[in-house]
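> Structure for the following, please:
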Amino acid sequence: MEEIRIDTEFIKLDQFLKHCGIAQTGGQAKMMIADGMVKVNNQVALERGKKIRKNDKVEIDDQYLFVVV
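Alright, predicted model coming up:
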């Protein structure tokens, strides 16, 4: 589990994927989300604008696990 620090109240899911280096572009992040590859707090997230806040856990394709601090 890798910790990702944010300095704002929240970050949108598609921006988070770019911030942590999983997606290179917004389009790539959008496709990953639409394909159901991303879970937030153990639930599949299909909204690219979903707000990610501190203490949320983001899992990508059962390979990467991030916790927001």
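> Only C-alpha atoms from now on, for both contacts and neighbour counts.
Will do.
> what about Gln28, which helix or strand?
helix 26-34 (DSSP states H and E).
> in that helix, what's buried?
Within helix 26-34, the residues that qualify as buried are 29-30, 32-33, counting by 16 or more other Cα atoms under 10 Å.
> Next, the second sequence, to be compared with the first:
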Amino acid sequence: MIEFKVTGDYIPMIQLLKATNLVSTGGEAQIVVDEGEVTYNGEVDYRKRLKVKAGDVVEFRGETIKVI
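Have a look, this model is predicted:
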């Protein structure tokens, strides 16, 4: 599990995927979100600019990110 400390109120989903090094580019992040490869709090979410906040859990390709 990856614990990611958010600075500020939230981080957009595509920036979170890049910040945790699960994708290499913003374009790749947009594609994996579009294709439904990312779950947000247990459900597939297709919003690239989704505001991920402290307490949220994101899963992608077997990795779990807990936002703190």
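> about what we covered before: and the helix holding Gln28 of the first structure against the second structure, how far off on average?
With mean Cα distance after the TM-score superposition for the first structure, helix 26-34 of the first structure departs from the second structure by a mean of 0.4 Å once superposed.
> Give me the contacts around that helix.
Helix 26-34 of the first structure is touched from outside by 14-15, 17-18, 23, 38, 45-48, with contacts defined as Cα atoms under 8 Å, 6 or more residues apart in numbering.
> run the last query once more with 6 Å
Helix 26-34 of the first structure has contacts (Cα atoms under 6 Å, 6 or more residues apart in numbering) with 14, 23, 46.
> follow-up on the earlier one: would you mind giving the buried residues of helix 26-34 of the first structure as CSV with distance to Lys54 of the first structure added?
Conversion of the buried residues of helix 26-34 of the first structure to CSV gives the following (distance: Cα to Cα, whole Å):
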residue, distance to Lys54 of the first structure
Ala29, 20
Lys30, 22
Met32, 22
Ile33, 20
